[in-house]
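> need coordinates for the below:
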Amino acid sequence: MLILVGSPRRNGNSATLAEAVAQGAREAGQTPRIAFIDDYITSFLRDCRKCRKDDGECSIEDRFRELFFEAFLPAEAVVFCTPIYWYGVSAQTKAFFDRTFCYYAASYPNSGEVVTRMQGKRIGLVLASEETYPGASLGIIHQIQEYSRYTNSDFVGVVRGIGNSRGEVTSDPCKPLAEAEALGREILGRKFSDYHIDTPRAGRVWPAGN
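The predicted structure follows:
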């Protein structure tokens, strides 16, 4: 499991929720990795047609390639933890998604392998915001939903914690830390369904007696 934190705060609400996800994963016998995106990314995506190296590699000199190839691509499950900034993900989180283009674009020599390895993951989303307004998170949820569909991945859960000052999310009466721990414990096995009109399905969601 990879837990990507899109907040610049190392002890903020997103980080607190990320650690709760990791704790749940450890309880399930996993070895989660927490990575703060801004430790790896120092630049936004540029025009690959102009700045790509002759061997096809990205010319931006930061650690994104390390994060993408050594942590993201091998992960079975990825949880994106981001604060809500202007009703969207943080700039760090958006930059992560944008920078993946450099390696799945056809102009990268090994793009076919990258595309294959980007697919089939279990995806979770953990949000921190100071607003309780339900609509504040809808744009982000939709973005991750469409990313998951685009990559043939399973978007299995969303957790949202309310808080502003550092660590205040622990006071949220809806107990988002417990939800985050549950997401970490269950992400690899949690039931996922995304029905289409022609999807074969039984008359029950859960087995009788549950």
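
> okay, CA-based contacts and neighbour counts for the rest of this
Will do.

> what is the neighbour count of A15?
For A15, the count of nearby residues is 27 (other CA atoms under 10 Å).

> I misspoke; the intended subject was P74.
Neighbour number of P74 under other CA under 10 Å is 14.

> work out for me the element S14 sits within.
helix 13-27 (DSSP states H and E).

> which strands and helices sit next to that helix?
strand 2-5, strand 33-36, strand 77-83, strand 122-129, helix 176-186 (3 or more CA pairs under 8 Å, 6 or more residues apart in numbering; DSSP states H and E).

> closest to A15 out of these?
Evaluated with CA to CA, those place strand 2-5 nearest to A15, the distance being 6.6 Å.

> OK, contacts around A136?
Going by CA atoms under 8 Å, 6 or more residues apart in numbering, A136 touches I84, Y87.

> repeat that for C174.
G161 are the contacts of C174 under CA under 8 Å, 6+ apart.

> roughly how far apart are it and D55?
51 Å (CA to CA, to the nearest Å).

> swap in P176?
In terms of CA to CA, P176 sits 46 Å off from D55.

> here is a second sequence; please produce its structure as well for comparison:
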Amino acid sequence: MRPEMQKFLFVLGSSRAGGNTETLARKAAEYLPEGAQQRWIWLEDVPLAPFRDTRQDRVPHPLQEGNEQLLLDATLEATDIVIASPLYWYSVSATAKQYLDYWSGWLHIPGLQFKASMREKTLWGVSAAEEDDMFSALVDTLHKSANYLKMRWGGVLLGHGHHPGEVVDDAPAMEAAKDFFQSVYAK
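Now for the predicted structure:
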């Protein structure tokens, strides 16, 4: 079931702007349902401090401020979260992984009810790489994250390209982008 007002948060995890993954994500965004809101955040623009897990110290996650607060607010406001990360060493980029690490801290903020909030959302992925057989760890990372938080799983839109701009020559990916964000709600 589609939410009344969809708010898509696109989290760009590339180390360079305008790469193949972002190009593919922007192509898919052209076909979002009418009235859907979009917010794009490039993680390079909002760097996070290294994540520190304080659970074993029995210390609550520190108060959020700055870029962490911005990302937390954007995450909670969204109905749909799109992790757009190129394939780096067979999984998501370091900045995308760090963003997901922060979810661990947000789970333990008293009164936030992060896990319950995430249950209402859909998690999507977009990625590009040179070869087909390398995406399994990236897909597993995102899919298992969605399962753990009991989020709807939208799937991952995959494209091929090594050099900037090559993904536009991947006709099957460009075609798949047209229906990608409809898939989970068509069921």
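
> the more surrounded of P176 and D55 of structure 1?
P176 (22 against 8).

> from what I can see the more buried one touches R160, true?
Yes: taking CA atoms under 8 Å as the definition, P176 of structure 1 is a contact partner of R160 at 6.3 Å.

> what's the spacing between the residue lying closest to G105 of structure 2 once chain neighbours are set aside and L112 of structure 2?
In space, and not counting its chain neighbours, G105 of structure 2 is closest to H61: 5.6 Å by CA to CA, 6 or more residues apart in numbering. Counting by CA to CA, the separation of H61 of structure 2 from L112 of structure 2 is 11 Å.

> can you check I83 of structure 2 too?
For I83 of structure 2 relative to L112 of structure 2 (CA to CA), the value is 22 Å.

> looking at these two, which is more packed in?
I83 (24 against 12).

> the more buried one maps to what in structure 1?
Aligned counterpart of I83 of structure 2 in structure 1: F80 (TM-score structural alignment).

> which residues touch that match?
I3, L4, V5, G6, T93, I123, G124, L125, V126.

> with P60 of structure 2 instead?
T54, H108, I109, P110.

> run the last query once more with 7 Å
T54, H108, I109 (CA atoms under 7 Å, 6 or more residues apart in numbering).

> what helix or strand is it on?
Using DSSP H and E, no helix or strand contains P60 of structure 2.

> show me what N164 of structure 1 lines up with in structure 2.
Match for N164 of structure 1 (TM-score structural alignment): H162.

> so who does its match touch?
A129, E130.

> secondary structure class of it, three-state.
Classification of H162 of structure 2 using DSSP: H, G, I helix; E, B strand; the rest coil returns coil.

> ok, back up a step: tell me the one of the contacts of P60 of structure 2 nearest L72 of structure 2?
I109 (11.4 Å).

> wait, doesn't the closest one sit right on H61?
Yes: counting by CA atoms under 7 Å, I109 of structure 2 touches H61, with 5.9 Å between them.

> list the contacts for the closest residue to T82 of structure 1 other than its chain neighbours?
Once flanking residues are discounted, T82 of structure 1 sits nearest to G6: 4.7 Å by CA to CA, 6+ apart. For G6 of structure 1, the contact set (CA under 7 Å, 6+ apart) comprises F36, I37, C81, T82, S90, Q92, T93.

> dump the residues you listed into CSV; add neighbour count and distance to E61 of structure 1 as well.
Putting those into CSV (neighbours: other CA atoms under 10 Å; distance: CA to CA, whole Å) gives the following:
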residue, neighbour count, distance to E61 of structure 1
F36, 20, 17
I37, 22, 15
C81, 31, 25
T82, 30, 24
S90, 18, 21
Q92, 24, 16
T93, 22, 18
